[in-house]
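**Student:** Okay, sequence plus prediction incoming.
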Amino acid sequence: MRIDEAAEAYARHLADVRRLSPATVKAYRSDLAALAASCGDIGLPDVDLEHLRQWLWESVQRGEARSTIARRTAAARGLFAWATEEGYIPTDPSLRLIAPKRGRTLPKVATADTLDQVLTRMAAGAAQGDPLALRDHAILELLYGAAVRVSEVCGLDIGDVDHDRRTARVLGKGSKERVVPFGLPAQRALDAYVVRARPQLLARRTAGGSEHALFLGARGGRIGPRAVYDVVARELGPELGGAVGPHALRHSAATHLLDGGADLRAVQEMLGHASLGTTQIYTHVSSERLAASYRLAHPRA
């Protein structure tokens, strides 16, 4: 069996059996395609530890991030562990493959005042009645108000939102469903979009399949993550001084919740984190901000 053949079979296993998210499966596919290219024409049973180390060293030489190399290490380990269990290879060459330690990078967070200014400006633009402006305002209000992922927003259907209870049912990583609350500003923006903008966008649809989608693109189909990235980058990027994506709104929401005294486990549940340790990074963000304020304000700092 060739490496690329094994990689494709393993990717199907991740999607169909382990039910990992499409984004995770796509990333693993890309990593293992790079491994196959690095190893050349040798078969899967002929790959040894040195081949794997050389492949990772090539990533290091290209200046790839530690997190990327760590993910590639995990992809290789997963592939060879699976291949060993399935009997495709007699021994696992990745057992002694060591991943680099991930450096802790604090997420980029916007202040509450900054987000208030951005969303107020977007609300003023939406008031003019342009359907895309109404949609974009509703999306950013929901990204921040419910602390959801971009994939979760794009996957929402009309029936997933309870406007009376101000909750949305989202499908997170690993196909795990959860219900998240959102505030009155997000409700108002969503109501305005659904009533005034969505019918206009739906009328532009040229193909089927999007009639139940909540957020629609300019041509009437379900909006994709790339379009949401572009909106966030345009509206929030100048305020944060650089490239910024939808996750910045999720980071900001989590940090502001903890700053306001929310319970860490409640925030974990709202974000849909499997591990409390993932949520705890936002306590570090809050601590960093407190320390910065202390250094600026306290006379004996």
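**Tutor:** Received the coordinates, thanks.
**Student:** hey, let's count contacts and neighbours off CA atoms from now on
**Tutor:** Fine.
**Student:** Now Tyr144: closest residue in space that isn't a chain neighbour?
**Tutor:** Leu249 (5.0 Å; C-alpha to C-alpha, 6 or more residues apart in numbering).
**Student:** err, Ala112, not the other one
**Tutor:** Nearest residue to Ala112 in three dimensions, chain neighbours excluded: His256, at 7.4 Å (C-alpha to C-alpha, 6+ apart).
**Student:** I'd assumed that neighbour was in a helix, is it?
**Tutor:** Yes. Applying DSSP: H, G, I helix; E, B strand; the rest coil, one finds His256 inside a helix.
**Student:** Go ahead and confirm it touches Asp113.
**Tutor:** No. His256 is not in contact with Asp113 according to C-alpha atoms under 8 Å; the separation is 11.1 Å.
**Student:** Identify each buried residue in the helix ranked longest in the chain, please.
**Tutor:** Counting residues, the longest helix found in the chain (DSSP state H) is helix 66-86. Neighbour counts over helix 66-86 (16 or more other C-alpha atoms under 10 Å) mark 66, 68-84 as buried.
**Student:** again, but for stretch 228-240
**Tutor:** Across stretch 228-240, burial judged by 16+ other C-alpha under 10 Å covers 228-229, 231-233, 235-237, 239-240.
**Student:** Can you tell me which of these is closest to Leu134?
**Tutor:** Val231 (12.0 Å; C-alpha to C-alpha).
**Student:** Now do the same contact list for that closest one.
**Tutor:** Shown in contact with Val231 (C-alpha atoms under 8 Å, 6 or more residues apart in numbering): Asp136.
**Student:** what about it, is that helix, strand or coil?
**Tutor:** Going by three-state DSSP, the secondary structure assigned to Val231 is helix.
**Student:** do the same with Leu97
**Tutor:** Leu97 is classified as coil under three-state DSSP.
**Student:** Now do the contacts for the residue nearest to the spatial centre of the chain.
**Tutor:** The chain has Arg149 as the residue nearest its centroid, 5.2 Å off, counting by C-alpha atoms, centre = their mean. Residues near Arg149 by C-alpha under 8 Å, 6+ apart: 143, 172, 246-247, 250.
**Student:** Buried among the residues you listed? Make that a PyMOL selection.
**Tutor:** Those of these that count as buried under 16+ other C-alpha under 10 Å are selected in PyMOL with:
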select buried, resi 143+172+246+247+250
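**Student:** sorry, back to before: next SSE after the helix or strand containing the residue nearest to Tyr144?
**Tutor:** Here Leu249, judged by DSSP states H and E, is contained in helix 247-259. Counting by DSSP H and E, the element after helix 247-259 in chain order, helix or strand, is helix 264-271.
**Student:** what does that next one contact?
**Tutor:** 146-148, 178-180, 254, 257-258, 274-276, 279-280.
**Student:** 10 Å - rerun?
**Tutor:** 146-149, 172, 178-181, 250-251, 253-255, 257-258, 272-280, 282-283 (C-alpha atoms under 10 Å, 6 or more residues apart in numbering).
**Student:** Included below, for side-by-side comparison, is a second structure:
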Amino acid sequence: MKQRLGDLSRLHAHAGPLENITKTVLEQHLDLHSAEWSPAYRKKVYASYRSFFQWARKRKLIAQNPSRGLETVRVPRYLPRPAPEDVVLDAFDKASTVEAAMLCLGATQGLRRSEIATAHPAQRDGMSLRVLGKGSKERVVPLDSLTLSLLEQLESEQGCDDYYFRGRFGGHVHPATVYKWLKKHLGTGWSTHNLRHRAASHGLRETHDLRGVQELLGHASLATTQIYTEVSTEQLASIVTANSLRTKVIERRLSQTLLNTNVPATITDAEVQQAMRVLAHHLSLVQSG
């Protein structure tokens, strides 16, 4: 809701009253910001304007809907980048108790930084933690022994009446603080979201439980979780290599050559075929090297 109000406020500042906004004016406004907006954010902005102008048209506040015919924003598919195990372990070794607990909740339970920031002892029931996620949707995530021991240590040191991760002036830390503290230890190129990617990718690889990982991460759609089943470029390369016609082509050409050559009668056809396969394999290795 805040994002949509912000989108409409920017449009109002650019175009003025509602009756002044034509399709041309709307497109000019969008063009002004196209360089600074990512495709994913631009898609959200377009959706905000379409919803608003459809509402305004239904209530006859405008004669024409200026958002009709706007281009469709296509968001490129990005493969997740899970934080590597050595990066996560190095960060854990450098972290304080508070930071280590944050890191574990991100890398093991797959919590978002906003969910980490608002974690509270009252939400813990034994080895489970209630999490308030996107859209105020609640889910329960299990705690492993390491994360549990860190949270229990914080409870012992700080008490259980306030958040695990406390702000300087009361309440909980800001999600940006979680990001900042963990990024300091994770290093360049890695952040809290890469910890969440790690939880999803590692969980899927170990359990193959797509539905379970969806529940753990709090994804509203299974399609969101399915991006973690995407294979890497290296995996695709190995599949292509396995599918390659290269060895078969070499084997076929050797076969054609040898069958047109006189061979001793003592050598059977099966032995010839076996020799060709061995030679084809070695030639393939030589050429690939």
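**Tutor:** Done, it's in. From a predicted model like this one, the values you see are computed outputs, not experimental measurements.
**Student:** if we can go back for a sec, mean distance, the longest helix of structure 1 to its aligned residues in structure 2?
**Tutor:** Its matched residues in structure 2 lie on average 1.9 Å from helix 66-86 of structure 1 after superposition (mean C-alpha distance after the TM-score superposition for structure 1).
**Student:** Show me what that helix is packed up against.
**Tutor:** Applying 3 or more C-alpha pairs under 10 Å, 6 or more residues apart in numbering; DSSP states H and E, one finds that helix 66-86 of structure 1 contacts helix 3-16, helix 22-39, helix 49-61.
**Student:** List just the one of those helices that sits closest to Leu97 of structure 1.
**Tutor:** The nearest among those, by C-alpha to C-alpha, is helix 49-61 at 7.0 Å.
**Student:** Quick check: buried residues in the closest one?
**Tutor:** Residues 51-53, 55-56, 59 are the ones in helix 49-61 of structure 1 that count as buried (16+ other C-alpha under 10 Å).
**Student:** Just the closest of the residues you listed to Ala186 of structure 1, please.
**Tutor:** Ser59 (42.5 Å).
**Student:** Report the separation between the equivalent of the closest one over in structure 2 and Thr225 of structure 2.
**Tutor:** Using TM-score structural alignment as the criterion, Ser59 of structure 1 maps onto His33 of structure 2. Distance, His33 of structure 2 to Thr225 of structure 2, by C-alpha to C-alpha, to the nearest Å: 30 Å.
**Student:** Check Leu32 of structure 2 too.
**Tutor:** For Leu32 of structure 2, the distance to Thr225 of structure 2 - C-alpha to C-alpha - is 34 Å.
**Student:** How about Phe169 of structure 2?
**Tutor:** 37 Å.
**Student:** Ser238 of structure 2 too?
**Tutor:** Look at Ser238 of structure 2 and Thr225 of structure 2: by C-alpha to C-alpha, they are 24 Å apart.
**Student:** Next: Arg113 of structure 2.
**Tutor:** Noted for Arg113 of structure 2: a distance of 18 Å to Thr225 of structure 2, by C-alpha to C-alpha.
**Student:** Those two: which has the busier surroundings?
**Tutor:** Arg113 (24 against 21; other C-alpha atoms under 10 Å).
**Student:** The more buried one touches Lys183, doesn't it?
**Tutor:** No. Counting by C-alpha atoms under 10 Å, Arg113 of structure 2 sits too far from Lys183 to count as a contact (11.5 Å).
**Student:** so what sits against both of these two?
**Tutor:** Residues within reach of Arg113 of structure 2 and of Lys183 at once, by C-alpha under 10 Å, 6+ apart, are 103, 177, 191-192.
**Student:** What about these, which one has the most neighbours?
**Tutor:** The most neighbours of any of these, using other C-alpha under 10 Å, belong to Leu103, which has 31 neighbours.
**Student:** That one corresponds to which position in structure 1?
**Tutor:** By TM-score structural alignment, Leu103 of structure 2 lines up with Leu140.
**Student:** And for Arg42 of structure 2?
**Tutor:** Using TM-score structural alignment, Arg42 of structure 2 pairs with Ile69 in structure 1.
**Student:** who touches the aligned residue in structure 2 for the residue nearest to Ala112 of structure 1 in this structure?
**Tutor:** Using TM-score structural alignment as the criterion, His256 of structure 1 maps onto His202 of structure 2. For His202 of structure 2, the contact set (C-alpha under 10 Å, 6+ apart) comprises 82, 85, 107-108, 196, 208, 213, 228.
**Student:** What is the nearest of these to Glu71 of structure 2?
**Tutor:** Nearest member of those to Glu71 of structure 2, counting by C-alpha to C-alpha, is Tyr228, at 28.9 Å.
**Student:** Quick check: nearest residue in space to that closest one, chain neighbours excluded?
**Tutor:** Closest residue to Tyr228 of structure 2 apart from its sequence neighbours, by C-alpha to C-alpha, 6+ apart: Ser201 at 5.6 Å.
**Student:** That neighbour and Glu85 touch, don't they?
**Tutor:** No. Ser201 of structure 2 is not in contact with Glu85 according to C-alpha under 10 Å; the separation is 11.6 Å.
**Student:** Can you pull the residues that touch both of the two?
**Tutor:** Among the neighbours of Ser201 of structure 2, those also in contact with Glu85 (C-alpha under 10 Å, 6+ apart) are Leu195.
**Student:** of those two, who's got more company?
**Tutor:** Ser201 (22 against 13).
**Student:** Relative to Lys134 of structure 2, how far out is that one?
**Tutor:** According to C-alpha to C-alpha, Ser201 of structure 2 and Lys134 of structure 2 sit 20 Å apart.
**Student:** Over to Ala242 of structure 2?
**Tutor:** As judged by C-alpha to C-alpha, Ala242 of structure 2 and Lys134 of structure 2 stand 43 Å apart.
**Student:** Could you do Ala107 of structure 2 as well?
**Tutor:** 18 Å.
**Student:** out of the two, which sits in the busier spot?
**Tutor:** With neighbours defined as other C-alpha under 10 Å, Ala107 of structure 2 and Lys134 compare such that Ala107 has more, 25 against 13.
**Student:** What distance separates the opening and closing residues of stretch 89-109 of structure 2?
**Tutor:** By C-alpha to C-alpha, one end of stretch 89-109 of structure 2 lies 16 Å from the other end.
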